[in-house]
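Asks: compute the structure for the input listed below.
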Amino acid sequence: MSELLLARLDPTKRVLKRAQYEAFEFSLFDGDVLVRNASHADPENHEYNVRIVNGVPEACDCPADEKYAGPCKHRVAVAIRRPVLDAVEEMQMVADGGVVTNEQPETGVENDATPDDCDCEMLDDDFPCWACVDSGRRELPN
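Replies: All right, here's what the predicted structure looks like:
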């Protein structure tokens, strides 16, 4: 989905690179995502609300999203982080009266089985690698 979403957004290479390497922090807020740029010297003055519609970062209240054609780095940063979009989708479903269960979908992988491409030993103990999150072995911390 991320590749299709990126194709739909069609960011410039510069925006895509910045969305990947800048230290963004994400908070769910009323079914949207508040994106803070912790790379900035004054991060509290660099927070922007990214509106999510049907799983797509549609708009951002930053100056760049309004001024330039194409998506801003905040919208792209949300788009390339599937766990953030999944959390927004779950929050929006609950807000609309849907029911959410804590059951993990069947992945065909035992929870104790370590994926072949596990990189957890290279990360902080509280943060799992993507292979373990994707396989359902570990969850992202809150």
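Asks: CA atoms for contacts and neighbours, from now on please.
Replies: Will do.
Asks: all strands for this protein, in order.
Replies: Assigned by DSSP state E, the strands in the chain fall at 24-29, 32-37, 47-53, 56-60.
Asks: in the third one, what's buried?
Replies: Under the neighbour-count criterion of 16 or more other CA atoms under 10 Å, strand 47-53 has 47-52 buried.
Asks: next: the shortest one.
Replies: When neighbours are counted by 16+ other CA under 10 Å, the buried residues of strand 56-60 are found to be 56-57, 59-60.
Asks: quick one, longest helix in this protein?
Replies: Once the chain is assigned using DSSP state H, the helix that runs over the most residues is helix 82-95.
Asks: list the helices and strands that one packs on?
Replies: Helix 82-95 sits against strand 24-29, helix 73-79, with contacts defined as 3 or more CA pairs under 8 Å, 6 or more residues apart in numbering; DSSP states H and E.
Asks: here is a second sequence; please produce its structure as well for comparison:
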Amino acid sequence: MTTPLARLKTTSRVRKRAQYEAFEFELQNGDVRVRNGSYADPENHEYTVRIEDDLPTACTCPADAKYSGACKHRVAVAVRRPILDAVRHHQLLADGGKTVQPPNHPHDHEEDSKEQAEAEEPDCDCADLSSDFPCWECYRTGRRDLPE
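Replies: As a prediction, this is how the structure comes out:
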């Protein structure tokens, strides 16, 4: 299987910047908002990356429109598999899909402890989300994994 990064036309300079700049990501209706915290005014460096078939296909930044290759925001999303996995999951649910947990899932026996842990975490928004999908804070800190 080809990686998303391998499917993007870009330069080594853009690939490096996509890895070392301080990007922040937020899911927005099947797209990803990318904010670059490397700038003193990150609110002015915030763009939306469109995802189609697990590939960042477009970005609202000026560089993506000006140059023929993928911008650093698209590459930043492409190299972060958990972001693409979260988008795919969101798009599946938005299209009317339904997450189904396979039988004998390794986490089945942990349901009670998960619910108890969630109740003890006041900064957790998992209760507002559907089924087993974790909030960003729980996923980011490793408290919960994305469903399979």
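Asks: of the buried residues of strand 56-60 of the first structure, closest to D96 of the first structure?
Replies: V56 (17.2 Å; CA to CA).
Asks: name the nearest of the buried residues of strand 56-60 of the first structure relative to V133 of the first structure.
Replies: Once CA to CA is applied, the member of those that ends up nearest V133 of the first structure is V56, at 21.6 Å.
Asks: surely the closest one touches L5?
Replies: Yes: with contact defined as CA atoms under 8 Å, V56 of the first structure reaches L5; the gap is 7.2 Å.
Asks: any shared contact partners between these two?
Replies: Jointly contacting V56 of the first structure and L5 under the rule CA atoms under 8 Å, 6 or more residues apart in numbering are A79.
Asks: re the thing from before, how far apart are the longest helix of the first structure and its match in the second structure?
Replies: When the second structure is overlaid, helix 82-95 of the first structure sits 0.3 Å from its aligned residues on average, using mean CA distance after the TM-score superposition for the first structure.
Asks: how far does that helix sit from the chain's center?
Replies: From the chain centre to the centre of helix 82-95 of the first structure is a distance of 10 Å (CA atoms, centre = their mean, to the nearest Å).
Asks: just the buried positions in it, please.
Replies: By 16+ other CA under 10 Å, the buried positions in helix 82-95 of the first structure come out as 83-85, 87-92.
Asks: again with stretch 32-46 of the second structure
Replies: Using 16+ other CA under 10 Å as the test for burial, stretch 32-46 of the second structure gives 32-37, 46.
Asks: between those residues, which is closest to N104 of the second structure?
Replies: Minimum separation from N104 of the second structure among these (CA to CA) is found for V32, which lies at 32.7 Å.
Asks: quick one: S38 of the second structure and Q19 touch, right?
Replies: No: distance between S38 of the second structure and Q19: 11.8 Å, which falls outside the contact criterion (CA under 8 Å).
Asks: find the centremost residue of the second structure, please.
Replies: Within the second structure, the residue whose C-alpha comes closest to the C-alpha centroid is I83; the distance, by CA atoms, centre = their mean, is 2.0 Å.
Asks: now E106 of the first structure: how far from S135 of the first structure?
Replies: Plainly put, E106 of the first structure is 9 Å away from S135 of the first structure if you go by CA to CA, to the nearest Å.
Asks: ok, back up a step: which of the buried residues of stretch 32-46 of the second structure sit farthest apart?
Replies: Spatially, the most separated pair among the buried residues of stretch 32-46 of the second structure is V32 and G37, at 15.3 Å (CA to CA).
Asks: what's the nearest residue to C61 of the second structure if we skip its chain neighbours?
Replies: Spatial nearest neighbour of C61 of the second structure, excluding adjacent residues (CA to CA, 6 or more residues apart in numbering): Y47 at 5.8 Å.
Asks: quick one: contacts for that neighbour?
Replies: By CA under 8 Å, 6+ apart, Y47 of the second structure lies in contact with 33-35, 59-61, 73.
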